[in-house]
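K.L.:
structural data only, the sequence is not supplied:
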């Protein structure tokens, strides 16, 4: 056989092997599950949380949301609800923990989110504190004083509601927009006379201040506030099973706390909550007891009942204060209890 023929046979053999290999691997790929779908399904879910104290922080610290859902989760900490809303609007996060006031403002602007779970009905975990050296002894002493609060937060709403209850005009006090870490720094410098805030800034203010009112009292005056879990609508449509798992994990912690608050507030759980929130461990049992945590049936009843009106009232109040431009006829399209069923 000539050298030329040997080359032709060799090249032909290589081509045949390549074709067979191509067919083999094509068939093998066809037999495999859709790997791109698997990758999409296993994509990390980004969730925004804040530093409020509630039972679900234990599940977060233990990695129970990941275990129960079998999904990868990236938890991102935010200082204010308005920051969380911005992240939800941009798609940087798909689930977020925010208060009812920023939620009312966001849904009034048609940010595509919906409440699917109530974290808590707020009580003493958010409070209005005045500095001991400020000379403030009665609500009327607030006139002319400087009060710090994160704007369009639940505490901002509660502060304005409290001033209205005390018949104090908003323009008779100086209200400054500061995030909780900035409030702590301003408080330590003596730049502010009072603040309405949550943990961990709240405990730091209370160390040298007096509580004038908390969100439980303001709620009794007719302006209740909530901490909420909200989700982008597109994510909710595509991942209902994840939301059901998320709800189940959260309600398990709520039931555990409600069944025996003292047992739940053991040193191990308290330490886990402290690490996530930055609160002092000694304050956490009291902070936990300051809010109301709704069980499954209470969640469904509230979300399908009074909640929409509470949000409408909040939005109406915010519009009256010039904090939002419009109010919707109702907010039911932004509320869903189907993941709790």
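P.N.:
Received, thanks. From a predicted model like this one, the values you see are computed outputs, not experimental measurements.

K.L.:
rest of the way, CA atoms for contacts and neighbours
P.N.:
OK.

K.L.:
residue 168: what secondary structure?
P.N.:
coil (DSSP: H, G, I helix; E, B strand; the rest coil).

K.L.:
now residue 176. Nearest residue, chain neighbours left out?
P.N.:
Excluding the flanking residues, the one nearest residue 176 by Cα to Cα, 6 or more residues apart in numbering is residue 148, at 4.9 Å.

K.L.:
likewise for residue 132?
P.N.:
The shortest distance from residue 132 to any non-neighbouring residue, by Cα to Cα, 6+ apart, is to residue 209 (4.8 Å).

K.L.:
give the contact list for that neighbour.
P.N.:
Residues counted as contacts of residue 209 (Cα atoms under 8 Å, 6 or more residues apart in numbering) are 129-132.

K.L.:
re earlier: before we move on, which element is the residue nearest to residue 176 in?
P.N.:
According to DSSP states H and E, residue 148 maps onto strand 146-149.

K.L.:
contacts for stretch 321-334, please.
P.N.:
Residues contacting stretch 321-334 (Cα under 8 Å, 6+ apart): 105, 107-109, 113-115, 152, 308-309, 311-312, 315-316, 318-319.

K.L.:
typed the wrong thing, it's stretch 152-165
P.N.:
For stretch 152-165, contacts defined as Cα under 8 Å, 6+ apart pick out 80-82, 99-102, 105, 126-128, 149-150, 169-170, 196-198, 215, 218, 221, 223, 225-226, 314, 318, 323.

K.L.:
and these, which of them are buried?
P.N.:
80-82, 99-102, 105, 126-128, 149-150, 196-198, 215, 218, 223, 225-226, 314, 318 (16 or more other Cα atoms under 10 Å).

K.L.:
so of these, which ones are in strands?
P.N.:
Among those, the members found in strands (DSSP state E) are 99, 126-128, 149, 196-198, 226.

K.L.:
and the residues you listed, which is closest to residue 5?
P.N.:
Taking Cα to Cα as the measure, residue 5 lies nearest residue 99 of these, at 80.9 Å.

K.L.:
number of nearby residues for the residue lying closest to the closest one once chain neighbours are set aside?
P.N.:
Leaving out its chain neighbours, the residue that sits closest to residue 99 by Cα to Cα, 6+ apart is residue 227, at 4.3 Å. By other Cα atoms under 10 Å, 23 other residues sit near residue 227.

K.L.:
list the buried ones in stretch 74-88?
P.N.:
75, 77-78, 80-82, 84-85, 87-88.

K.L.:
widest-spaced pair of those residues?
P.N.:
75 and 82 (17.1 Å).

K.L.:
ok, and here's another one to check against it:
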């Protein structure tokens, strides 16, 4: 009887070890960290750029043996493709592309608002074009990256002016906008910094996203994460939020130093960088959890309603086929990782 019991125990031990080994072969045991993290980002002067240029990511990832791979995306369209393929884990994009991600059924969630867009984004008109008002835009070609926050703000600006059918919109990536502007192919473009700064060297701003926000058309740059990744590494995602939060705190403590670091990355002057950084609202974690923005895990914030209203508009413009329900947006915006970052 004792020998039989010993055999049973031995068999059980072997079975447990086999399962453990299979777990290691299929991606590691629970709590194990990944060897690398793939981060899709925009070349804009925000909290993420501060965290990247001032070594804040190193404190949380490199020092733990995790390699951070940074992949530049010119817009959220390509970032969504990369999320869909699983080639990136995190992605920064305008909230309009976040809506497209949800509407397209991507298995992602919104975990952070980088910045609420203000003067960092706007409609530039070329010097000498004689465009001084919305009315002067009639018959003009206006370039903007389609399905972006800039596109959304532009469409509403034209709609409010009653000239949405009197202009020709051109879908261009930001670097192409600058080239077309310099060639003289376009006299107007709605874009964001640092591209906007290039346009304003020989132009002026007709309207900014700050003014559009005051009219109720709020736009923001947000961060998405693949749910497969966040489900496997929730603490790592919380630390990622800490990096972004510290990037914001660093800027608030010393704007000049942060601007100098960002300027080098963006190949602009520190003065230009600081001006661009001051052109948007950077939220603290506590502000992000407030009723005006993401809210808490128990009570969704107003940003969810903004996302739904924006989705309804995008559907009327045929930018998306289906506008997700309010409940879907409430579930899509997940503040749990911000809450976790504040607990540790």
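P.N.:
Nice, I can see it. Predicted, not measured: the structure shown is a model, and the values here were computed from it.

K.L.:
check the gap between whatever residue of structure 2 lines up with the residue nearest to residue 176 of structure 1 and residue 93 of structure 2 for me.
P.N.:
With TM-score structural alignment as the criterion, residue 148 of structure 1 lines up with residue 143 in structure 2. Note on residue 143 of structure 2: its distance to residue 93 of structure 2, by Cα to Cα, to the nearest Å, is 19 Å.

K.L.:
packing partners for the longest strand belonging to structure 1?
P.N.:
In structure 1, taking DSSP E as the definition, the longest strand is strand 113-121. Applying 3 or more Cα pairs under 8 Å, 6 or more residues apart in numbering; DSSP states H and E, we find strand 113-121 of structure 1 packed against strand 226-232.

K.L.:
my guess is residue 146 of structure 2 meets residue 190, correct?
P.N.:
No: using Cα atoms under 8 Å as the test, residue 146 of structure 2 is too far from residue 190 to be in contact (10.3 Å).

K.L.:
hey, what's in contact with both of those two?
P.N.:
By Cα under 8 Å, 6+ apart, no residue touches both residue 146 of structure 2 and residue 190.

K.L.:
any idea which element residue 213 of structure 1 lies in?
P.N.:
Using DSSP H and E, residue 213 of structure 1 falls in strand 209-214.

K.L.:
quick one: that strand aligns where in structure 2?
P.N.:
Under TM-score structural alignment, the match for strand 209-214 of structure 1 is residues 203-208.

K.L.:
what's the average distance for that stretch when superposed on structure 1?
P.N.:
Superposed on structure 1, stretch 203-208 of structure 2 shows a mean distance to its aligned partners of 0.7 Å (mean Cα distance after the TM-score superposition for structure 1).

K.L.:
so how far is that stretch from its chain's centroid?
P.N.:
Centre-to-centre, stretch 203-208 of structure 2 and its host chain are 24 Å apart (Cα atoms, centre = their mean, to the nearest Å).

K.L.:
next one: stretch 9-24 of structure 2
P.N.:
43 Å.

K.L.:
what sits up against that stretch?
P.N.:
Outside stretch 9-24 of structure 2, the residues that touch it by Cα under 8 Å, 6+ apart are residue 29.

K.L.:
mind listing what's buried along it?
P.N.:
Of the residues in stretch 9-24 of structure 2, none is buried (16+ other Cα under 10 Å).

K.L.:
what does stretch 47-56 of structure 2 give?
P.N.:
Buried, per 16+ other Cα under 10 Å, within stretch 47-56 of structure 2: 47-54, 56.

K.L.:
circling back: would a markdown table of the contacts of residue 209 of structure 1 with distance to residue 301 of structure 1 and secondary structure be doable?
P.N.:
Below are the contacts of residue 209 of structure 1 laid out as a markdown table (distance: Cα to Cα, whole Å; DSSP: H, G, I helix; E, B strand; the rest coil):
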| residue | distance to residue 301 of structure 1 | secondary structure |
| --- | --- | --- |
| 129 | 33 | strand |
| 130 | 37 | strand |
| 131 | 40 | strand |
| 132 | 42 | helix |
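
K.L.:
reformat the residues you listed into CSV and put distance to residue 260 of structure 1 next to each item.
P.N.:
CSV is the format used below for the contacts of residue 209 of structure 1 (distance: Cα to Cα, whole Å):
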residue, distance to residue 260 of structure 1
129, 30
130, 33
131, 35
132, 36
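
K.L.:
turn those residues into CSV, including neighbour count.
P.N.:
Output for the contacts of residue 209 of structure 1, formatted as CSV (neighbours: other Cα atoms under 10 Å):
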residue, neighbour count
129, 24
130, 25
131, 20
132, 17
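
K.L.:
determine which two of those residues are furthest apart.
P.N.:
129 and 132 (9.2 Å).

K.L.:
mutual contacts of those two, please.
P.N.:
In contact with both residue 129 of structure 1 and residue 132: 209-210, using Cα under 8 Å, 6+ apart.

K.L.:
can you pull the contacts of the residue nearest to residue 176 of structure 1?
P.N.:
Here residue 148 of structure 1 is in contact with 175-178, 183, 192, 194-196 (Cα under 8 Å, 6+ apart).

K.L.:
most neighbours among these, which one is it?
P.N.:
The most crowded member of those, judged by other Cα under 10 Å, is residue 195 (32 neighbours).

K.L.:
and that residue, what pairs with it in structure 2?
P.N.:
Correspondence of residue 195 of structure 1 to structure 2, assessed by TM-score structural alignment: residue 189.

K.L.:
now that match, nearest residue through space, not along the chain?
P.N.:
residue 143 (4.5 Å).

K.L.:
likewise for residue 151 of structure 1?
P.N.:
Counting by Cα to Cα, 6+ apart, residue 151 of structure 1 lies nearest to residue 177, which is 5.4 Å off, once chain neighbours are set aside.
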